[in-house]
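K.L.:
Quick check, what structure comes out for this input:
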Amino acid sequence: MTNPRDKTNALATLRRRFFTLRFSTDHAAVFSFVGDLLDLHSAAALEYHYNLLLDSDTSDVVYDTLCRSFSMRGAAGEDYLHARFMSVDEPSLKATLLHVLGSFRTGNARRRKETAAHARAALASPHEELRCRGLWVIGWLGTSADIPRVGYLLTGDSAAINRQWAATTLMHIVYNHPSGAPAALNLLSEALAKETNKQALSGIVVAAQEITGKKLGLSATSHKTPSNDKLNAAMKRTRRMFGGAAQ
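P.N.:
Okay, here's the model as predicted:
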């Protein structure tokens, strides 16, 4: 039987290690730390892991790994995070917790319907970051019934980045629910006719391209906004495709 004092000592050791690791970009060292943290299943270890999610004064490697790994805590971690999410009011933290909750989406996740409901509520938030994370999670957990509410943000969100994410969300919904393709494509066609922002336009074109399987000229994996010439050519092809579909 493991001595409880050993677990307490192990957690204390991890706390000390974190101060030397906080700004590390060494993936191996970070993964080792997180692996040792996940080996501890006590309430204190769970709370410590959660508290690390509140501390964004770290390297991106450290913070992203801590967030992604929380979903590996299984049912206990999922229940704990749901309770914390419901008690939090600060929008940025709520957005982070919603994102982490959305990562509980494997077969062992038990509360995906609740998480999806939280994401739907986030879509109506006045806070840009919370709407953004709501879109991400709806892309993972949503259904074709969510297409109209995502469509509202596709043309109505005040932030161009969220209009781009709305297009991506429609694409992910259709991946999981192919019957939603006609409704999603109608919304993308309407958005293409109204949108003026390059970032959002590129998201619309990529989503239309991936849903239809047609080559419209943009990369789905690129994180760079395309040049004006490349985007204009892709938009021309996309409009032609939508126009042909309407005939």
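K.L.:
C-alpha only now, for contacts and for neighbours.
P.N.:
Noted.
K.L.:
Not counting sequence-adjacent ones, nearest residue to the most centrally placed residue in the chain?
P.N.:
Closest to where the C-alpha atoms of the chain average out (C-alpha atoms, centre = their mean) is Trp136, at 3.7 Å. Spatial nearest neighbour of Trp136, excluding adjacent residues (C-alpha to C-alpha, 6 or more residues apart in numbering): Thr169 at 6.5 Å.
K.L.:
burial measure for that neighbour, as a count.
P.N.:
29 (other C-alpha atoms under 10 Å).
K.L.:
Also this sequence, please, to line up against the first:
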Amino acid sequence: MPDSANKIIQEIEAERVRRISLTRKDLEKSYLELEKDKFASSKRLRFAADLAGSNEIAYHYELICKDWEKDIKLHLENGFEKHGREGIEFLFEQLDKIEDEKAKIYTVYLIAEILSKLRHRDFYSLFCDELTAILISLLGTDNTILRRKLIIAFGWVGSSKEIDLLTQQMICDQDSLCRAWSATSLMQMLFHGVQSEELQAKTKLVFAKAITEEKDLYACGVIVEAAQTIFGKKWISSTAVENKESAKIEKAKKSALRFLKIFNRNE
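P.N.:
Predicted coordinates:
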């Protein structure tokens, strides 16, 4: 191996060892310095990497909660997955202690996001089942912003057993973004272990109903886009949906309904 490659490997290993050796006191000192510098982006990124690479899981979570509470948007959640199984177990333990609804749902969302990144690990299915039960118990929240996060989380950790729940939200939720994210979560299930045939069979009628009845332009576009992925079609671009291009969304809506009508008739 060339000397340059060896040097890079040694530097990476040295940095890993340095981060593992960081204590809470070290990290607290760095955070105070970061605060004095008004959370300069370059220093913030390095600090976030130090947090994620350290063994100070509790302090990492403490700062994440502080960020949520003060809405500083440091995004210190990024990298929490590096704590692995130990980090996930720690977060589950915190759920039993949290009384504040926002903090609880944000923590649940964080666990789901981490599991999505670690779906190749042997503990993925076990933790997903545990988390799904918690998601279901919290879905009745009246806070639409929090409900959106729960619905998104279902796409990362839900199984085929949650398809009916999401189709119900896509049709009945009073919030347009909740309806839209229900569709995208159904789509996300394709990438998290749910078979396309089962997803198509269980959603074909509901997608036709949702697309027909949806009055919000953006939500309709999102639902059509999710359906096209699930059914392997191409009716609209993400750009057209994001830009709320009414003519293109309306055209895609007609194409989707025409396809679903034929698909349902042939099944």
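K.L.:
TM-score for this pair?
P.N.:
Here the superposed chains carry a TM-score of 0.84, computed using TM-score structural alignment, normalised by the length of the first structure; 235 aligned residues with a C-alpha RMSD of 2.4 Å.
K.L.:
list the buried ones in the helix or strand harbouring the residue nearest to Trp136 of the first structure?
P.N.:
Assigned by DSSP states H and E, Thr169 of the first structure belongs to helix 160-176. In terms of neighbour count (16 or more other C-alpha atoms under 10 Å), helix 160-176 of the first structure has its buried residues at 160-175.
K.L.:
Ok, stretch 151-163 of the second structure next?
P.N.:
151-160, 162-163.
K.L.:
can you give me the end-to-end distance of that stretch?
P.N.:
From its first residue to its last, stretch 151-163 of the second structure covers 11 Å (C-alpha to C-alpha, to the nearest Å).
K.L.:
which residue numbers in the first structure go with it?
P.N.:
On the first structure, the counterpart of stretch 151-163 of the second structure by TM-score structural alignment is residues 135-147.
K.L.:
ok, residues contacting that stretch?
P.N.:
Applying C-alpha atoms under 8 Å, 6 or more residues apart in numbering, the contact partners of stretch 135-147 of the first structure are 98-99, 102, 105, 112-113, 116, 119-120, 123, 150, 162, 165-166, 168-174, 176-177, 179-180, 183-184.
K.L.:
which helices and strands does the helix holding Thr169 of the first structure pack with?
P.N.:
Packing partners of helix 160-176 of the first structure (3 or more C-alpha pairs under 8 Å, 6 or more residues apart in numbering; DSSP states H and E): helix 128-141, helix 147-156, helix 181-194, helix 198-212.
K.L.:
Buried residues in the shortest one, which are they?
P.N.:
Pointing back at helix 147-156 of the first structure there. 147, 150-155.
K.L.:
Over to the last one?
P.N.:
Using 16+ other C-alpha under 10 Å as the test for burial, helix 198-212 of the first structure gives 198-211.
K.L.:
Leu252 of the second structure: how many residues sit nearby?
P.N.:
No Leu there; residue 252 of the second structure is Ala. With other C-alpha under 10 Å as criterion, Ala252 of the second structure counts 21.
K.L.:
In this structure it contacts Ile236, no?
P.N.:
Yes - look at Ala252 of the second structure against Ile236 with C-alpha atoms under 8 Å: they come within range, at 5.8 Å.
K.L.:
hey, what's in contact with both of those two?
P.N.:
Joint contacts of Ala252 of the second structure and Ile236 (C-alpha under 8 Å, 6+ apart) are Val224.
K.L.:
what's near enough to touch Met171 of the first structure?
P.N.:
Contacts of Met171 of the first structure by C-alpha under 8 Å, 6+ apart are 139, 184, 207-208, 210-211.
K.L.:
How about Thr238 of the first structure?
P.N.:
Contacts of Thr238 of the first structure (C-alpha under 8 Å, 6+ apart): 205, 208-209, 216.
K.L.:
Which secondary structure element is home to the aligned partner of it in the second structure?
P.N.:
Using TM-score structural alignment, the equivalent of Thr238 of the first structure in the second structure is Ala256. Following DSSP H and E, one finds Ala256 of the second structure within helix 246-266.
K.L.:
tell me which residues of that helix are tucked away?
P.N.:
For helix 246-266 of the second structure, by 16+ other C-alpha under 10 Å, it's 248-250, 252-257, 259-260.
K.L.:
Please tell me how far the residue lying closest to Tyr124 of the second structure once chain neighbours are set aside sits from Asp122 of the second structure.
P.N.:
Using C-alpha to C-alpha, 6+ apart and skipping the chain neighbours, the partner closest in space to Tyr124 of the second structure is Leu115 (6.3 Å). Remark: distance between Leu115 of the second structure and Asp122 of the second structure (C-alpha to C-alpha) = 11 Å.
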